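In: Quick one: sequence and predicted model below, then my questions.
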Amino acid sequence: MELAAVVVVIVVALGFDYTNGFHDAANAIATSVSTRALAPRTALVMAAVMNMVGAFLGTEVASTVGSGIIEAPSGISGLVVVLAALIGAIVWNLVTWWFGLPSSSSHALIGGLVGAALAAAGTVQWDGVVQKVVIPMVLSPLVGFVLAGLVMLVLLWVFRNGRPLRLTRGFRYAQTVSAAAMALGHGLQDAQKTMGVIVLALVVGGYHEGFDIPWWVVVLSAGALSAGTYAGGWRIMRTLGRRIIDLDPPRGFAAEATASAVLYTTAFVFAAPISTTQTITSSILGVGATKRLSAVRWGVAGNIAVAWVLTIPMAGLSAALAFWAIHPLVG
């Protein structure tokens, strides 16, 4: 019974990973596509490959997700908690994807874990939630906004006497590199979250000890994220690439380079599961504000902010409802 439950949880986790890929594909490539630096299909292939590579670069974030957010009970009850968390995250991902809102798959998963644990009267490690989720959730968009604006101002000053057509062509080439770096960071951050949940399920089910990540978990998580990325996320891509601000190649490059730096720093230095969505969106807002404040469509940005605020509680509520629906069937 428990082995079957573990297999079900792993399959659902990979399903979440897949939705994460097509939901967040826009994070890496929306700016490059909107500035015509890359063709859409070429950008998706590149993002899928770099997501795969990024997933193999570390496991620190996976350990945070697997052991630093909740303490799930062992046995079937614990597996139901993990399953309900995944269902809650998937539901919120699909809702926000349908409306084209670039919400955070990472925070949807965290909210799902917390909501399912609370519904099961389990233990939530609130110190871990605050230090590894809430504080980075607040700081990373602020850092992305300010740093991207500063990077853009530096670029404007350095290339102030350059020829516009030559600069545009050069920054389109540069965006190929910055988009690849962004996709690598997305793989580094987001594949690890699924790895952490799968290992949590294995530990709860009694099939693994400790929170070291087995190689086959890395391979499956990387593959599912990469496949989802290749499937694309066109609705959200339009929001990030065009509805917030009409980006040009220099601003697209500055936003991607800044967001990539934030992703690498939080993963390698702080092991914090931050949102790639929030990071790139705030970076886009930062470079857009250097053009003129009115160039940013703040109404669209406000709708995105509302989705950010609602993600953890709504995914948590969905997960709690899923737990209450599933638990009587297996209890």
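Out: Structure received.
In: contacts and neighbour counts: CA atoms only from here.
Out: OK.
In: ok, which stretches of the stretch 51-200 of the chain are strands?
Out: 70-71, 123-124 (DSSP state E, counting those that start in this stretch).
In: from memory Val9 sits against Gly78, does it?
Out: No. At 10.8 Å, Val9 does not count as touching Gly78 under the criterion of CA atoms under 8 Å.
In: so how far is Ser63 from Gly210?
Out: Separation of Gly210 from Ser63 (CA to CA, to the nearest Å): 10 Å.
In: These two: which is more packed in?
Out: Ser63 (23 against 12; other CA atoms under 10 Å).
In: what residues are up against the more buried one?
Out: With contacts defined as CA atoms under 8 Å, 6 or more residues apart in numbering, the neighbours of Ser63 are Gly196, Phe211, Asp212.
In: Out of the residues you listed, which comes closest to Gly316?
Out: Minimum separation from Gly316 among those (CA to CA) is found for Gly196, which lies at 17.8 Å.
In: let's bring in a second one:
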Amino acid sequence: MPEMAIILLVLVVVAALVFDYINGFHDTANAIATCVSTQALSIRSAIFMAAFLNFAGAMVSTKVATTIGKGIVDAADVTQLVVFAGVMGAIIWNLITWYYGLPSSSSHAIIGGIMGAVIAHSGLSTLHWAGLKKIVLSLIFSPIFGVIVGFGFMVVLLWAFRNKAPGNINKGFRRLQVVSAAFMAFSHGTADAQKSMGVITMALLSYGLIPTFEVPTWVKLSCAVAMGLGTAAGGWRIIKTVGKDFVKLQPVHGFCVETAAAGVILGASSIGMPVSTTHVITSTILGVGISKRLTAVNWNVAQRILVAWVLTIPASAFVAFLTYQALTPVFGK
């Protein structure tokens, strides 16, 4: 029924913007946890800065949106219900992990959600395995790269300032960390807001409102605003897990973490690779922590984070699969 189709399209747009909002407060920690834990910025100032720069970053490019919208499945092979169920799977999993303070990946969640809904609709054969391979490999290797870059950058900084008094070093890097936190917040916007842009554009193309996969300006603005508002709401639980419980950081460590992570994320976004900002920032924190000593890392927290990483794609896919099955009698396929 045409009425059902337009209702579902509206639901997809609303759900995608809600996902962006949740992504904002869920992933606030990615940009500001380290500068809050080192007291380079107050929580209020850090969140305000992150919200603004998340919005700015979201408006820069749409390469990641294109990868998400075209790399998993063709828009012609999905329905509005598939997209809606996929987004709902991601939202529900994000809320579960937020409640327990686990910095799981919103990127993994939306990819798993779309996969689960597509499988429920038409089986495994519809999925683009070549595109998924590219996406999954980028999500797997980016945290490995984050550990290496974080460790290497920290070693270089320690060597460069080996003759300086620790107090003077931290005083200078506390100021520099404001810049690195801003860099991280901007890079977060270039990566994460684009996932919802890709989902909404996929739904618009599937419905026939746009002729080709090109992100409309209103979609970019809407997703950027939703991400910024979500960031402004703050993700206090995850800020505590990432910024305080995982590794105890000084300003020089925070600067290193944010700069290294932002570099990895911006590099990936520039070529359309949808890396997980959560994975990258936590892996660079791990790399910096290891550079101090192995015991500097809270390995119990690391284990909880790893479990969330491993579970996210299958869990969000399962929730999306069930959501599709539950809504099919109401909306039809």
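Out: Thanks, I have the structure now. Everything numeric in this text was worked out from a predicted model, so none of it was measured.
In: Superposing both, give me the TM-score.
Out: Laid over one another, the chains give 0.97 as their TM-score (TM-score structural alignment, normalised by the length of the first structure), with 327 aligned residues with a CA RMSD of 1.0 Å.
In: circling back to that earlier point, nearest approach to His107 of the first structure belongs to which of the strands of the stretch 51-200 of the first structure?
Out: strand 70-71 (14.1 Å).
In: and that closest one, how far from the chain's centre?
Out: On the basis of CA atoms, centre = their mean, to the nearest Å, strand 70-71 of the first structure sits 21 Å off its chain's mean C-alpha point.
In: what span of the second structure lines up against it?
Out: Mapped onto the second structure using TM-score structural alignment, strand 70-71 of the first structure spans residues 73-74.
In: all helices of the second structure, in order?
Out: Using DSSP state H, the helices of the second structure run over 2-26, 28-37, 43-58, 63-71, 80-99, 106-122, 129-160, 166-207, 217-233, 236-240, 251-270, 277-292, 299-331.
In: Out of those helices, which is the most enclosed?
Out: Highest mean neighbour count among these (mean count of other CA atoms under 10 Å): helix 28-37, with a mean of 29.
In: what range in the first structure matches that one?
Out: By TM-score structural alignment, helix 28-37 of the second structure lines up with residues 25-34 in the first structure.
In: Check the alignment and tell me where Val217 of the first structure lands in the second structure.
Out: Per TM-score structural alignment, Val217 of the first structure is aligned with Val219.
In: Nearest residue to that match in space, please, no chain neighbours.
Out: What sits nearest to Val219 of the second structure in space, not counting adjacent residues and going by CA to CA, 6 or more residues apart in numbering, is Met197, at 6.2 Å.
In: is it true that that neighbour touches Cys223?
Out: Yes. Met197 of the second structure lies in contact with Cys223 (CA under 8 Å); the separation is 6.4 Å.
In: Where in the second structure does stretch 180-187 of the first structure align, residue-wise?
Out: Under TM-score structural alignment, the match for stretch 180-187 of the first structure is residues 182-189.
In: quick one: contacts of that stretch?
Out: 30-32, 49-51, 53-58, 224, 227, 258-259, 261-262, 265-266, 277.
In: what does stretch 130-139 of the second structure give?
Out: Contacts for stretch 130-139 of the second structure (CA under 8 Å, 6+ apart): Thr67, Gly71, Ile72, His108, Met273, Pro274, Val275, Ser276, His279.
In: and which of those residues is nearest Thr231 of the second structure?
Out: Ranked by distance to Thr231 of the second structure (CA to CA), those are led by Ser276 at 16.4 Å.
In: now Pro73 of the first structure: how far from Ala121 of the first structure?
Out: For Pro73 of the first structure, the distance to Ala121 of the first structure - CA to CA - is 10 Å.
In: To what extent is His128 of the second structure buried, counted in neighbours?
Out: 15.
In: scratch that, Arg293 of the second structure
Out: Around Arg293 of the second structure there are 9 residues (other CA under 10 Å).
In: Equivalent analysis for the one 5 residues further on, please.
Out: Residue crowding around Asn298 of the second structure was assessed by other CA under 10 Å; the count is 16.
In: What does Met136 of the first structure correspond to in the second structure?
Out: One correction, residue 136 of the first structure is Pro, not Met. By TM-score structural alignment, Pro136 of the first structure lines up with Ser138.
In: show me what contacts Val155 of the second structure?
Out: Applying CA under 8 Å, 6+ apart to Val155 of the second structure gives the contacts Ser291.
In: What residue in the first structure is paired with it?
Out: Using TM-score structural alignment, Val155 of the second structure pairs with Leu153 in the first structure.
In: likewise Asn54 of the second structure?
Out: Checking TM-score structural alignment: Asn54 of the second structure goes with Asn51.
In: do Phe331 of the second structure as well
Out: Aligned partner of Phe331 of the second structure by TM-score structural alignment: Val330.
In: Now its match: closest residue in space, sequence neighbours ignored.
Out: Using CA to CA, 6+ apart, the closest residue to Val330 of the first structure is Ile76 (7.7 Å).
In: cool, and Ala255 of the first structure?
Out: Ser283 (4.8 Å).
In: What separation do you get for the one you found and Ala301 of the first structure?
Out: Ser283 of the first structure is 12 Å from Ala301 of the first structure, by CA to CA.
In: Also Ile274 of the first structure?
Out: Counting by CA to CA - Ile274 of the first structure and Ala301 of the first structure are separated by 19 Å.
In: picking up where we left off before, now do the shared contacts for Val9 and Gly78 of the first structure.
Out: Here Val9 of the first structure and Gly78 share the contacting residues Ala201, scored by CA under 8 Å, 6+ apart.
In: can you list contacts of the match of helix 28-37 of the second structure?
Out: Residues beyond stretch 25-34 of the first structure that count as contacts (CA under 8 Å, 6+ apart) turn out to be 38-40, 43-44, 47, 172, 175-176, 179-180, 182-183, 186, 228-230, 232-234, 236-238, 240-242, 247, 249, 252, 256, 276-277, 280-281.
In: Let's see that with 7 Å instead.
Out: 38-40, 43, 47, 175, 179, 182-183, 229, 232-233, 236-237, 240-242, 247, 252, 276-277, 280 (CA atoms under 7 Å, 6 or more residues apart in numbering).
In: so stretch 258-265 of the second structure corresponds to what in the first structure?
Out: Going by TM-score structural alignment, stretch 258-265 of the second structure sits over residues 256-263 in the first structure.
In: Average offset of that stretch relative to the second structure?
Out: Its aligned residues in the second structure lie a mean 0.4 Å from stretch 256-263 of the first structure after superposition (mean CA distance after the TM-score superposition for the first structure).
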